[in-house]
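A.B. asks: Sequence first, then the predicted structure:
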Amino acid sequence: MNVALIQRRTVALLCGTQVIGGMGVAIGLSVGALLAARLAGTGLSGVAQSAAVVGGALMAVPATRVMTVWGRRAGLALAYAAGGLGSVLIVVAAATTWVPLLFLGMMLFGGGTTGNLQARYAAVDLAAPERRAREMSLVVWATTIGAVAAPNFASLADDATSGFGLPVLTGPFAFSAAAFVLAAVILLVFLRPDPLLTARRLSSQGTAPRRAFRPALRAIAGLPAARLGMAAAAVGHMVMVGVMSMTPVHLGTYHGDADVLRVVGIVLSLHIAGMYALSPLVGLLTDRLGRRPVILGGVGLLLAACALAGTAEHDTVRLSAGLFVLGLGWSCTMVAGSTLLSESVPAEVRPAAQGLSDMVMGLAGASAGALAGFLVELSGYATLNLLAAIATVPLVALALRPVAVLKGTEGAAD
């Protein structure tokens, strides 16, 4: 069996579906807060965005269980299918002005995010130890192609679907549904052989996989490197979601209805470029410099982003720069943290540990997003950025603790 050939084919296919799935996630999220604000008010707009994050976090549980038994192919397809169903429900909720259905749809929409995030682990299953971060970062980077362009087509998508009688701001979600379904079908048909099942067959350990999260939690709790990897992904995601989710609403306070979609599209495109475009460089630095230095660098970028965005007021250029740096900081904590977690836990609990990490990460982001709308309404966008910066302090303390990682091995030790 030519493992290198299978790995190259797997990464290429994952990159293709990341483009499609990234378009589906980005074009919907670009107008999600605006649609929620229109239907439920500004205070609940953050809750609606958080529903998508919670949904993505919770979808990691069934997706991981399916992957453990049937492989990455089935689990990723399940996540994207849930995202497609959620997109349809959001359109129906807007047409009927039924707010609870909007929240349910946003939760299922989060399945698209689960698919995009879990795909990065599929790139590591058969990767050589010295290339794990780079292989993961290539799949993360592929999201750039679709995700950066997609928010700029939100207005066009809305215009294209208006002739079918769809409500304002729902056209992007109709396109999301199509993108998620297409990604699911491609994975089901072409992701063969399955990378996780192949890696399991090639493993010399012969240990049966464990589906329960409890053994994975015990493994993470007992390994300092694994704890740091999970914390880096969770804190970086929490800061990013909290600030990003309220940026469209903040822009809407000083841009009229005619301009807001265009401006939001530009700002979020720059943000998404920061998240994904430089991820191959982040992966290279992670492999060469180490996981912990890149995590600390990511925290520094998150702090700089909060300073820029929090002091931008009505300066859209400064705000755009802040959102770009915010995305870059997220990329550092995500790639380095996920790589560190994956290589630190035993093989038999690895899929469950990865799913658990994504669930914690998603719930952390959801909490930030849920509070963000109320914070902005009560005290303003600058206060939100200040609190987001303070939230990085525990991660800095954890990253500065001495942690020796056995590079390229299955575990970590003090």
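C.D. replies: Structure's in. What do you need?

A.B. asks: switch to C-alpha atoms for all contacts and neighbour counts from now on
C.D. replies: Fine.

A.B. asks: How far off centre is the longest helix along the chain?
C.D. replies: Counting residues, the longest helix found in the chain (DSSP state H) is helix 3-40. Centroid separation between helix 3-40 and its chain, computed with C-alpha atoms, centre = their mean, to the nearest Å, is 9 Å.

A.B. asks: helix or strand right after it?
C.D. replies: Toward the C-terminus, helix 3-40 is succeeded by helix 42-70 as the next helix or strand (DSSP states H and E).

A.B. asks: Give me the buried positions along that following helix.
C.D. replies: Neighbour counts over helix 42-70 (16 or more other C-alpha atoms under 10 Å) mark 42-61, 63-68 as buried.

A.B. asks: put this beside the first:
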Amino acid sequence: MDLQALKSEATWLQSYIDSPEKQKQLYRRTLLIVVMSQIFGGAGLAAGVTVGALLAEEMLGTNSLAGMPAALFTLGSALAAWLVGRFSQRYGRRFGLAAGFITGGIGAIGVVTAAAFDQVFLLFVSLFIYGAGTATNLQARYAGTDLAAPKQRATAISVAMVSTTFGAVAGPNLVSVMGEFATFIGIPALAGPFILAAVAFILAGLVLLIFLRPDPLIVAKALADAKISDDSKQSVQKVEATAIHKRGMMVGATVMVLTQIVMVAIMTMTPVHMKHHGHGLSEVGMVIGIHIAAMYLPSLVTGFLVDKVGRTIMAIASGVTLLSAGLLAAFAPTDSMLGLTTALALLGLGWNFGLISGTALIIDSTSPSTRAKTQGTVDVLVALAGASGGAMSGMVVAHSSYATLSLAGGVLALLLVPVVVWSRRKVGTE
């Protein structure tokens, strides 16, 4: 970067440092751009996930590897979360998130190409790359928080999550339409939703690349640098704050990882459990649909509560809610749609509480100088936790029962309570 460009950057950054009003305007603008990108991102995520296993089964001629798509884009999302976090830290949210979404779109194009030419190896490679879109869709929730005040952070997270819901609901409902379009252009019908995923992810990336400027993370870094002082008293306070922040990061990560494991484990095996006890696909679809709605739709209320009553209380509420879900899933009569529906709704709600409170704890515990890469690392753990929960759930049910899995999940979630209480006692924060 030449001297003139450096001077120009310093000038516009200083204008934000000197103007709280400009900071507020940029915060609101950033939220709007994140909402737009998340609607597209949600459509790309849901449309592809809905038919991934079916496409693999059709191309392979067997259902023995039908779980490979979920495993591949979960692993791909874990790697992408790490890369997007570091790329965002170095170049800003705009380039990091745009690169992640566009990469996911390229992966979706690869899936369509693999289906058109019946190339299984290309399918698996492309599904791995497609995972970048799912990771970026989750990482984008952080962008709206960079300029948020501490008491606005959870609300900003919740706005991004609610926005994802609109796309996530629209995506599966367009499966048949996109299937007909795919057949019309001469490719397998199950590749159709991936055409939608490619367009949606690339549009999400372009929205961020074109409109997310000034970059909120770059401005947040400049604001943080402006507050640095050589005062020795502040240096002591900084050392104490560092210890507090390390504990906060550990607790935030623990909350998100545990809730992800429990949610994915029970959710994954619920359709299998229902099918084995005579429930039809329409009933399975209704239960899972309500579960997904409970994961995202309460976000605005949850964000408000996390900001108002505190991260600790809502993290504990997550553990208790997930325990209730596990108990109800374990003991509800197998023919009771009401029992299973309520259990899965509570499972989604408990996950929602945990993700938003845990994310807020991570943001509270990081500075702009390291925030993006730390968030990326935590999301890697969350992605791997989900993969582990899904893999272990099948083994538990195969060797025991769905009731045992649900009880184990509820008890595991309850570990959040002593972890969070311990953190509060040690650190002395909310």
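C.D. replies: Received the coordinates, thanks. Just so it is clear, the structure is predicted and the values come from calculations on it, not from any experiment.

A.B. asks: Mind checking the TM-score on these two?
C.D. replies: Overlay of the two chains. TM-score (TM-score structural alignment, normalised by the length of structure 1): 0.85; 395 aligned residues with a C-alpha RMSD of 3.0 Å.

A.B. asks: what's stretch 283-292 of structure 1 aligned against in structure 2?
C.D. replies: Aligned by TM-score structural alignment, stretch 283-292 of structure 1 falls on residues 303-312 of structure 2.

A.B. asks: For the aligned partner of residue 87 of structure 1 in structure 2, give its distance to residue 195 of structure 2.
C.D. replies: Applying TM-score structural alignment, one finds that residue 87 of structure 1 aligns to residue 108 in structure 2. Separation of residue 108 of structure 2 from residue 195 of structure 2 (C-alpha to C-alpha, to the nearest Å): 7 Å.

A.B. asks: Settle it for me: which of the two has more neighbours?
C.D. replies: residue 108 (33 against 24; other C-alpha atoms under 10 Å).

A.B. asks: Verify the contact between the more buried one and residue 198 for me.
C.D. replies: Yes. With contact defined as C-alpha atoms under 8 Å, residue 108 of structure 2 and residue 198 form a contacting pair (4.9 Å).

A.B. asks: Mind listing what's buried along stretch 144-155 of structure 1?
C.D. replies: 144-155.

A.B. asks: Whichever helix or strand residue 141 of structure 1 is part of aligns to what range in structure 2?
C.D. replies: Element membership of residue 141 of structure 1 [criterion: DSSP H and E] is helix 132-149. On structure 2, the counterpart of helix 132-149 of structure 1 by TM-score structural alignment is residues 153-170.

A.B. asks: any idea how far the matching stretch is from the chain center?
C.D. replies: 10 Å.

A.B. asks: Could you do stretch 120-133 of structure 1 as well?
C.D. replies: Using C-alpha atoms, centre = their mean, the offset of stretch 120-133 of structure 1 from its chain centre is 18 Å.

A.B. asks: Check the gap between the match of residue 87 of structure 1 and residue 137 of structure 2 for me.
C.D. replies: In terms of C-alpha to C-alpha, residue 108 of structure 2 sits 14 Å off from residue 137 of structure 2.

A.B. asks: Ignoring the adjacent residues along the chain, who's closest to residue 226 of structure 2?
C.D. replies: Closest residue to residue 226 of structure 2 in three dimensions, ignoring its sequence neighbours and counting by C-alpha to C-alpha, 6 or more residues apart in numbering: residue 17, at 7.5 Å.
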